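**Student:** no FASTA, just this:
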């Protein structure tokens, strides 16, 4: 099985446990491990794959907590750099249903290429870019663009999920340009329906997919919640139905979907052949839809990630 490397942020989510209050009003917060690429690495490992997380956390107790969280999930943490203070994100759900969000950036933004053992990045392995904070100014931004070039030159399988966050991304035109650059080199791209329309500049999801596919990915998956996942390949486009479950918390469902897709890519002996076979890829998406649905049946992004047995039981 191929190794799956995930690069980006690993941080502390301080989630307000009081409902219907702003951060100014909230007084009780629960500490959670956060960061989309870290969630994807944990999802791959939970299914039985080999995942490596690449990022930076603080040289503090919060960094210890995050590293230990991934280690318990059997994620390879040897490429995590330490230093400074761990990044925090504070979030609450206000009475009007809107999120109140404050981001306190720390160590994740200082992940530098000169601290990475590049010899571990080899042809055939998978490198997943899924960082919401990678687009922010800082060393991490420089690093991910350098890693994209290295991965392309070494023949790695490149995966990309833009993870757009309104509270973090203010220059939408710059965000769109960055996404299109990654689309040109990625073999697999996952987007939400909103991200597909934002990056393509088209309001119709079906037309948006056609626009995005012209930029080069072999496989594009646009997740559309209960409606299913729109799978686009060089052959055709297909809406793969979602799986109905009793939803408890959708946090991390998208990362579970991505992790499940990468797990299937990593385990495919004839990957190039599979990438040219729409029916095979549709089966991968059905598997990933089940993983995303299973993740909605529990609380917490990492805690609710399904095992292979749980996915197959749906």
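**Tutor:** Nice, thanks for sending it over. What you are looking at is a predicted structure, and each value in this text was computed from that prediction instead of being measured.
**Student:** CA only for contacts and neighbour counts going forward, please
**Tutor:** Will do.
**Student:** Mind naming the longest helix for the chain?
**Tutor:** helix 278-295 (DSSP state H).
**Student:** Give me the contacts around whichever helix or strand comes after that one.
**Tutor:** Sequence-wise, the next helix or strand downstream of helix 278-295 (DSSP states H and E) is helix 308-313. Under the contact criterion Cα atoms under 8 Å, 6 or more residues apart in numbering, helix 308-313 has outside partners 46-48, 287, 290-291, 294.
**Student:** Then stretch 237-257?
**Tutor:** 36-37, 39-40, 43, 223, 225-232, 282, 285-286, 288-302, 305-306, 314.
**Student:** all helices of the stretch 101-250 of the chain, in order?
**Tutor:** Along the stretch 101-250 of the chain, the segments classed as helices by DSSP state H, counting those that start in this stretch run 139-154, 172-183, 193-200, 205-213.
**Student:** Comparing those, which stretch has the densest surroundings?
**Tutor:** Of those, the one with the most neighbours on average (mean count of other Cα atoms under 10 Å) is helix 193-200, at a mean of 20.
**Student:** take a look at this one as well, against the first:
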């Protein structure tokens, strides 16, 4: 049915095309499908792997748009439910020439926040090799958190499936910083692979040393076997439970268009590298490459490559 499975909230993104203008003054926008888990599912599909995306959308134009975008990207939609009772979330984002863009979310009370737990029991796990989840979806509602935990339990009971977790911290979605850190870490402890960014790892562990950050997850979880800390332009720090450590350099980028989607691009590269039988180092290197490609494009996932485009980029950037 699918090699890759994820659960999340997809959003319709209205991205300003007016560079360095506030959302108040911008008048031109381009519409994209966005969301951390959606980005990864599209990236994995684009690299030739079967995917399924679990979510709930509104029966509205934005929900239909997202569903159509997923279908056109080859992402499986067998587990997408649509409802007339709630609406599809969306966001608006500035376009900036430097720094991070200002983004405003309109997602409170969305259809995804009211996900039906019965959806989880219908999921076929027979061919799944990777289940990816993040800290965003569990933050949008208690129902979303319970659905995520239920799915984690189901996947853990299925032998041969790797669980990957990206904290993707969104403090504004949580009641407090303390609740965010506690809940995110509990979700991380249930994963085989934990994929925080450097600043996320600092917040979640309270530590500053890369080795100690990785050990924090090994010490708190019998399941976690690999911690990969994303370092932006510097690449990635990798530590295995057995103590093996790698530092895989990043790719030089001449022009940054939009930094959003880089972390999801890294996850895409790492997971597909594993699915394609690459070594750990080469899978991480692929992650760095797709992260670099992501920030050279305006959409959150527009820069994610096909396998031929990826090979060409890695060859030309060697």
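**Tutor:** Okay, I see it. Note that this is a predicted model, so its numbers are computed, not measured.
**Student:** still on that earlier bit, tabulate the helices of the stretch 101-250 of structure 1 in CSV, adding columns for distance to residue 68 of structure 1.
**Tutor:** Shown next, in CSV, are the helices of the stretch 101-250 of structure 1 (distance: least, Cα to Cα, whole Å):
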stretch, distance to residue 68 of structure 1
helix 139-154, 22
helix 172-183, 31
helix 193-200, 32
helix 205-213, 38
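**Student:** Can you list the neighbours in contact with stretch 61-79 of structure 2?
**Tutor:** 10-12, 33, 41-42, 45-46, 50-55, 57, 82, 87-88, 119, 123.
**Student:** repeat for stretch 89-109 of structure 2
**Tutor:** Outside stretch 89-109 of structure 2, the residues touching it (Cα under 8 Å, 6+ apart) are 10-23, 86-88, 110-111, 140, 256-259.
**Student:** Looking at the residues you listed, which are in strands?
**Tutor:** Counting by DSSP state E, the contacts of stretch 89-109 of structure 2 place 11-19 in strands.
**Student:** most surrounded residue in these?
**Tutor:** Most neighbours among these, by other Cα atoms under 10 Å: residue 11, with 27 neighbours.
**Student:** which residues sit in contact with it?
**Tutor:** Contacts of residue 11 of structure 2 by Cα under 8 Å, 6+ apart are 33-35, 66, 88-91.
**Student:** Mind checking which of the residues you listed are in helices?
**Tutor:** residue 66.
**Student:** List just the nearest of the contacts of residue 11 of structure 2 to residue 152 of structure 2.
**Tutor:** When these are compared for distance to residue 152 of structure 2 (Cα to Cα), residue 35 wins out at 19.7 Å.
**Student:** ok, the closest residue to that closest one other than its chain neighbours to residue 295 of structure 2 distance?
**Tutor:** Spatially, and ignoring its direct neighbours in sequence, residue 35 of structure 2 is nearest to residue 10 (4.8 Å; Cα to Cα, 6 or more residues apart in numbering). As judged by Cα to Cα, to the nearest Å, residue 10 of structure 2 and residue 295 of structure 2 stand 20 Å apart.
**Student:** The two: which has the busier surroundings?
**Tutor:** A direct count of neighbours by other Cα under 10 Å for residue 10 of structure 2 and residue 295 places residue 10 higher, at 28 against 25.
**Student:** Looks like that one contacts residue 38 (just checking).
**Tutor:** Yes: here residue 10 of structure 2 reaches residue 38: they are 6.0 Å apart, a contact under Cα atoms under 8 Å.
**Student:** if we compare the helices of the stretch 101-250 of structure 1, which one ends up closest to residue 160 of structure 1?
**Tutor:** helix 172-183 (7.1 Å).
**Student:** Output the contacting helices and strands for the closest one.
**Tutor:** helix 193-200 (3 or more Cα pairs under 8 Å, 6 or more residues apart in numbering; DSSP states H and E).
**Student:** average offset between the helix it packs on and structure 2?
**Tutor:** Once the two models are superposed, helix 193-200 of structure 1 sits on average 0.7 Å from its counterpart in structure 2 (mean Cα distance after the TM-score superposition for structure 1).
**Student:** okay, and that helix goes to which residues in structure 2?
**Tutor:** Aligning helix 193-200 of structure 1 against structure 2 (TM-score structural alignment) gives residues 198-205.
**Student:** And for that stretch, what's in contact with it?
**Tutor:** By Cα under 8 Å, 6+ apart, stretch 198-205 of structure 2 touches 167-169, 181, 184-185, 207-208, 213, 216, 229-231.
**Student:** Save the residues you listed as CSV, and put in distance to residue 263 of structure 2 too.
**Tutor:** Compiled in CSV, the contacts of stretch 198-205 of structure 2 are given as follows (distance: Cα to Cα, whole Å):
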residue, distance to residue 263 of structure 2
167, 10
168, 9
169, 12
181, 19
184, 17
185, 18
207, 21
208, 20
213, 18
216, 21
229, 10
230, 8
231, 10
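**Student:** Name the single longest strand found in structure 1.
**Tutor:** Structure 1, longest strand under DSSP E: strand 50-57.
**Student:** what's the mean gap between that strand and the aligned bit of structure 2?
**Tutor:** Looks like 1.0 Å for strand 50-57 of structure 1 (mean Cα distance after the TM-score superposition for structure 1).
**Student:** What's the match for residue 111 of structure 2 in structure 1?
**Tutor:** Aligning on TM-score structural alignment places residue 111 of structure 2 opposite residue 107 in structure 1.
**Student:** For that match, give its distance to residue 62 of structure 1.
**Tutor:** Distance, residue 107 of structure 1 to residue 62 of structure 1, by Cα to Cα: 11 Å.
**Student:** Specify which residue of these two has the higher count of neighbours.
**Tutor:** Each of residue 107 of structure 1 and residue 62 has its neighbours counted (other Cα under 10 Å); residue 107 has more, 24 against 19.
**Student:** ok, that one - contacts?
**Tutor:** Taking Cα under 8 Å, 6+ apart as the test, what residue 107 of structure 1 contacts is 56-58, 82-87.
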